[in-house]
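>>> Quick one: sequence plus predicted model below, questions after.
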Amino acid sequence: MKIVVIGGTGLIGSKLIRRFTAHGHDAVAAAPNTGVNTLTGEGLDEVLTGADVVVDVSNSPSFEAAAVMEFFTTSTTNVLAAEKKAGVGHHVALSIVGTERLPDNGYFAAKIAQEGLIEGSGVPYSLVHATQFFEFTLGIADAATTGNEVRIAPVKYQPMAGDDVADAVAKTAVGTPLNGRTEIAGPERTQMDDFIRDALALAGDPREVVADVHATYFGSELLDGSLVPEGDAHLGHIRYVDWVKGQAER
């Protein structure tokens, strides 16, 4: 089948392209650097011609609240309209576990708006809600650092490897539309401060992690269950310590 990946040159998108291609699908990466701009609509009609499935793993270039809302609502509206014209039978979008539990967060609010557009579009769809990716661990620590202290909320945390995310999204994409959501998470649940502390130790980073209930996560304070699945979730198999070893071997 022909599968178009919006954001197909990014972290998860490039992994999806490799997986779909390896399984014999016609996988096409749609991104500004391949001539497709979902904000303006440029190239959308052409790339979606003959497409069976569209997988949207694109991300906003800005995390500022108004900009991210504009990106996800405009981009998604344009993609869905082009899908209807092309007769696409399955729209898959990657979203975030806990979006509805942090409605004051500008990024999460934009993802909620995106999902609302998808749910009301009439195009058969599947939403894949993932926990945070291992790939952003050190960046999260950097954003929470003042001096030598890394202030992290002591809340439940269950991040996952990008490869596990791509496996789950790819499996969903070639299946029957859910017309609902599925949640995916890492194999191990811990506390966020403990996870970051262990991750820095693995990296030989001397910074001190301080548990702080008022520490913010992309601008929002967290409740204990803000970032983990509420019920059953499909779990990845890659542990963080093994992921780090794998990165070192590349």
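Looks like it came in fine. Residues are numbered from 1 along each chain as shown.
>>> From here on, just use CA atoms for contacts and neighbour counts.
Noted.
>>> what's near enough to touch residue 89?
52, 53, 123, 124 (Cα atoms under 8 Å, 6 or more residues apart in numbering).
>>> among those residues, which are in helices?
Among the contacts of residue 89, DSSP state H puts none in helices.
>>> Which of the residues you listed ranks first by neighbour count?
The member of those surrounded by the most neighbours (other Cα atoms under 10 Å) is residue 53, with 25 neighbours in all.
>>> tell me the contacts of it?
Residue 53 sits next to 1, 2, 3, 4, 88, 89, 90, 91, 92, 173, 174 when contact means Cα under 8 Å, 6+ apart.
>>> Quick check: closest non-adjacent residue to residue 124.
Counting by Cα to Cα, 6 or more residues apart in numbering, residue 90 is the residue found nearest to residue 124 once chain neighbours are left out, at 5.0 Å.
>>> now do residue 21
In space, residue 21 comes closest to residue 27 once its chain neighbours are excluded; the distance is 5.8 Å by Cα to Cα, 6+ apart.
>>> Residue 225 too?
Residue nearest to residue 225 in three dimensions, not counting chain neighbours: residue 156, with 6.0 Å by Cα to Cα, 6+ apart.
>>> okay, pairing it with this:
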Amino acid sequence: MKIAVIGGTGLIGSQVVKNLEAAGHEAVPHSLSTGVNLLTGEGVVEAVADADVVVNLTNSPTFDEASPAFFQTSMDNLVTASEKGGVGHMVILSIVGVDQVPELDYYRAKALQEDILKAGSIPYSIVRATQFMEFMEATMSWTTDGDTVRLPRTPLQPIAAADVARMVAEVASGPPLNGTVDIAGPDVFPLEEIGRITIAAKGDGRTVVVDDTAGMFAVAQGDVLIGGSDARIAPTHYRDWLS
């Protein structure tokens, strides 16, 4: 199959392309650097031409109130071009619990992206992933003050980017789900425990303290950021990934 990977040069996209090529597909990466701009529409029609599948892995440049406009415009342009081009399957990467945390602008924006895809005429698949292991250090940095890291006890189920890419490639090369699949790592931790595990592995001198009001994940209630009972579980454990 010919698969157009929009956002195909990023952390996930570049690995998705490699996985698809290894499976014998013609995977073509597209991004701003290759002349494809989902906001202006430049190069979009050409990018999806003759593609059997389109995978959209682009992301908003900000996580604030401007993010809904990004996903509205980018999805409108991509869906319109793909419908005209006769694309048979569109895949997007979203977030587990994205419709359960309306307090976060970015989560509302990703939920909007899902809704636009569902409303179109193209058969689709939505892959919702839990939080990336690669972003745990950045998450800690948001609430670090000197040698103290304040983190809430929000349960997370971190997944490695390599596992995300493999699972996205599998979905993209299969039949449309016309629905959503959760993918998640094998372990569930309170975020404050993830902080302690990370600091211990890095020999970091910081101290983690529990603060259930700290950071963006503090607004997530209960287990909304954990994969559902039918989630596909990735093999990589967080401690193994750290080592």
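That came in fine, so what should we check first? The structure presented is a predicted model; accordingly, all values stated were derived computationally and were not measured.
>>> just checking, the residue nearest to residue 21 of structure 1 is part of a helix?
No: when the secondary structure is assigned by DSSP: H, G, I helix; E, B strand; the rest coil, residue 27 of structure 1 falls in strand instead of a helix.
>>> what sits against it?
If a contact means Cα under 8 Å, 6+ apart, then residue 27 of structure 1 has 2, 3, 4, 5, 17, 20, 21 as its contacts.
>>> ok, now residue 152 of structure 1?
144, 192, 193, 196, 209, 210, 211, 212, 213, 215, 216.
>>> quick one: contacts for the last one?
Residues in contact with residue 216 of structure 1 (Cα under 8 Å, 6+ apart) are 144, 152, 153, 222.
>>> cool, and the second one?
With contact taken as Cα under 8 Å, 6+ apart, residue 192 of structure 1 is in contact with 152, 153, 154, 155, 156, 157.
>>> ok, the second one - contacts?
Contacts were defined as Cα under 8 Å, 6+ apart; by that measure residue 153 of structure 1 touches 192, 193, 211, 212, 213, 214, 215, 216, 222.
>>> In structure 2, which of these still touch?
Listed in the original numbering, the contacts of residue 153 of structure 1 still in contact in structure 2 are 192, 193, 211, 212, 213, 214, 215, 216 (both residues aligned by TM-score structural alignment, their matches' Cα atoms under 8 Å).
>>> From residue 1 of structure 1, how far out is the residue lying closest to the first one once chain neighbours are set aside?
With sequence-adjacent residues excluded and distances taken as Cα to Cα, 6+ apart, residue 192 of structure 1 is closest to residue 157, at 5.0 Å. When distance is defined by Cα to Cα, to the nearest Å, residue 157 of structure 1 is 36 Å away from residue 1 of structure 1.
>>> So between those two, which is more surrounded?
When neighbours are counted by other Cα under 10 Å, residue 157 of structure 1 and residue 1 differ, and residue 157 comes out ahead with 26 against 13.
>>> Kindly list the longest helix within structure 1.
With DSSP H as the criterion, structure 1 gives helix 65-86 as its longest helix.
>>> What is the subsequent helix or strand relative to that one?
Elements were assigned by DSSP states H and E; along the chain past helix 65-86 of structure 1, the next helix or strand is strand 90-96.
>>> Before I go, just wanted to say thanks for your time.
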